[in-house]
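S.K.: this one's sequence-less:
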């Protein structure tokens, strides 16, 4: 059986693959790296060699203006950042390849990824709304983070409903 061409899988082409690319290019290996290389974020402290200075400045601006959790960086937050860097990051590279080529072996890793990311984001959003470091504007911060809650749920659904071979031509897929 051949995989359904990517051109016939708009959900994969226009939602999931761009989500993986965004996470590699911006979130995991820029913003998350900023979170662990500028700990604690002190004004006047030298900038790290990576990420670019503009990214550090934007993250700090956003954190001070909207999201105190991003500045406080309590232990659970840092743990979630390391998890993203060392586990989700490599997954994103493989997922881009697998979703592009229609490789069915991504099914179980994608389900695991989706459930893990949903769990992590739920914990973070609870802190953003009710915690010690609650966001100044929780509706805005939750809105900004909503794609990281909706997308993994959609991926789990896509992989679960696709059966053992979610990309094969004998099935209707997204």
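M.R.: Alright, I've got the coordinates. The structure presented is a predicted model; accordingly, all values stated were derived computationally and were not measured. Numbering: from 1, shown residues only.

S.K.: For the rest of this, base every contact and every neighbour count on C-alpha atoms.
M.R.: Noted.

S.K.: Residue 103 touches residue 110, doesn't it?
M.R.: No: using CA atoms under 8 Å, residue 103 makes no contact with residue 110, being 11.5 Å away.

S.K.: try this one side by side with the last:
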């Protein structure tokens, strides 16, 4: 494995680990009833809306809520599996990573287009787009990382010491 691959894998691992509390505390507020959200988390999201002009989180249009629901109920479990797989260097994460990365990159397109072009976006649209942009770039990099090789973490048999030279 090359240095770039190791750096990317570290970025992916950090992304998955950080995305767990972010999804639970912040993003889930678009789909979880307010009575189940702690007041400090509600204040955090209000600060984000005010500071960054996030009209999507502020208004929660139905199409946006549907994407957040996918994040909470499909992507969140994946973050745990991916964290484990990247720590243990398990090749079985390859196809789920391709599916995840493709899904997220595709769902980020309408979000970024809305942020950049919608009349509802305010003067902070570029700042907001830059906040959301990593959620497009990292999944796309993950797809590329996983597509280029059938065994992203090398031969399992060699790595686990089970490979016998013929």
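M.R.: Cool, got the structure. What you are looking at is a predicted structure, and each value in this text was computed from that prediction instead of being measured.

S.K.: Need the TM-score from the superposition.
M.R.: Remark: TM-score between the superposed chains equals 0.84 [TM-score structural alignment, normalised by the length of the second structure]; 152 aligned residues with a CA RMSD of 1.9 Å.

S.K.: before we move on, back to that, who's more crowded, residue 103 and residue 110 of the first structure?
M.R.: Neighbour totals were compared for residue 103 of the first structure and residue 110, and residue 110 leads with 21 against 18 (other CA atoms under 10 Å).

S.K.: Aligned against the second structure, show me the partner of the more buried one.
M.R.: Here residue 110 of the first structure is matched to residue 97 in the second structure, going by TM-score structural alignment.

S.K.: which residues touch the residue nearest the centre of the second structure?
M.R.: Closest residue to the average C-alpha location of the second structure: residue 135 at 5.4 Å, with CA atoms, centre = their mean. Contact partners of residue 135 of the second structure, counting by CA atoms under 8 Å, 6 or more residues apart in numbering, are 104-105, 108.

S.K.: wait, which of these is closest to residue 144 of the second structure?
M.R.: Taking CA to CA as the measure, residue 144 of the second structure sits nearest to residue 105 out of the contacts of residue 135 of the second structure, at 11.9 Å.

S.K.: for the second structure, longest helix please?
M.R.: Identified as the longest helix of the second structure according to DSSP state H is helix 94-117.

S.K.: Mind listing residues that contact that helix?
M.R.: 56, 64, 67, 75, 78, 82, 121, 125-126, 128-129, 132-133, 135-137, 139-140, 142-143, 146-147, 150-152.

S.K.: how close does the alignment partner in the second structure of residue 21 of the first structure get to residue 10 of the second structure?
M.R.: Residue pairing (TM-score structural alignment): residue 21 of the first structure is matched to residue 17 of the second structure. Distance of residue 17 of the second structure to residue 10 of the second structure, given as CA to CA, to the nearest Å: 11 Å.

S.K.: Residue 105 of the second structure too?
M.R.: Taken as CA to CA, the span from residue 105 of the second structure to residue 10 of the second structure is 20 Å.

S.K.: out of those two, which sits in the more crowded spot?
M.R.: Counted by other CA under 10 Å, residue 105 of the second structure and residue 10 do not tie: residue 105 has more neighbours, with 20 against 14.

S.K.: quick one on the thing from earlier: trace the residue nearest to the centre of the second structure over to the first structure, please.
M.R.: By TM-score structural alignment, residue 135 of the second structure lines up with residue 148 in the first structure.

S.K.: what residues are up against residue 60 of the second structure?
M.R.: By CA under 8 Å, 6+ apart, the contact set of residue 60 of the second structure is residue 30.

S.K.: how about it, what's its match in the first structure?
M.R.: By TM-score structural alignment, residue 60 of the second structure lines up with residue 73 in the first structure.

S.K.: helix or strand for the match of residue 21 of the first structure, which one?
M.R.: Following DSSP states H and E, one finds residue 17 of the second structure within helix 3-21.

S.K.: to the chain's geometric centre, what's the distance from the helix or strand just after that helix?
M.R.: Downstream of helix 3-21 of the second structure, the first helix or strand assigned by DSSP H and E is helix 39-52. Helix 39-52 of the second structure has its C-alpha centroid displaced from the chain centroid by 20 Å (CA atoms, centre = their mean, to the nearest Å).

S.K.: quick one: contacts of helix 39-52 of the second structure?
M.R.: 25-26, 29, 54-55, 57-58, 124-125, 127-128.

S.K.: Tabulate those residues in a markdown table, adding columns for secondary structure.
M.R.: Output for those, formatted as a markdown table (DSSP: H, G, I helix; E, B strand; the rest coil):
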| residue | secondary structure |
| --- | --- |
| 25 | helix |
| 26 | helix |
| 29 | helix |
| 54 | coil |
| 55 | helix |
| 57 | helix |
| 58 | helix |
| 124 | coil |
| 125 | helix |
| 127 | helix |
| 128 | helix |
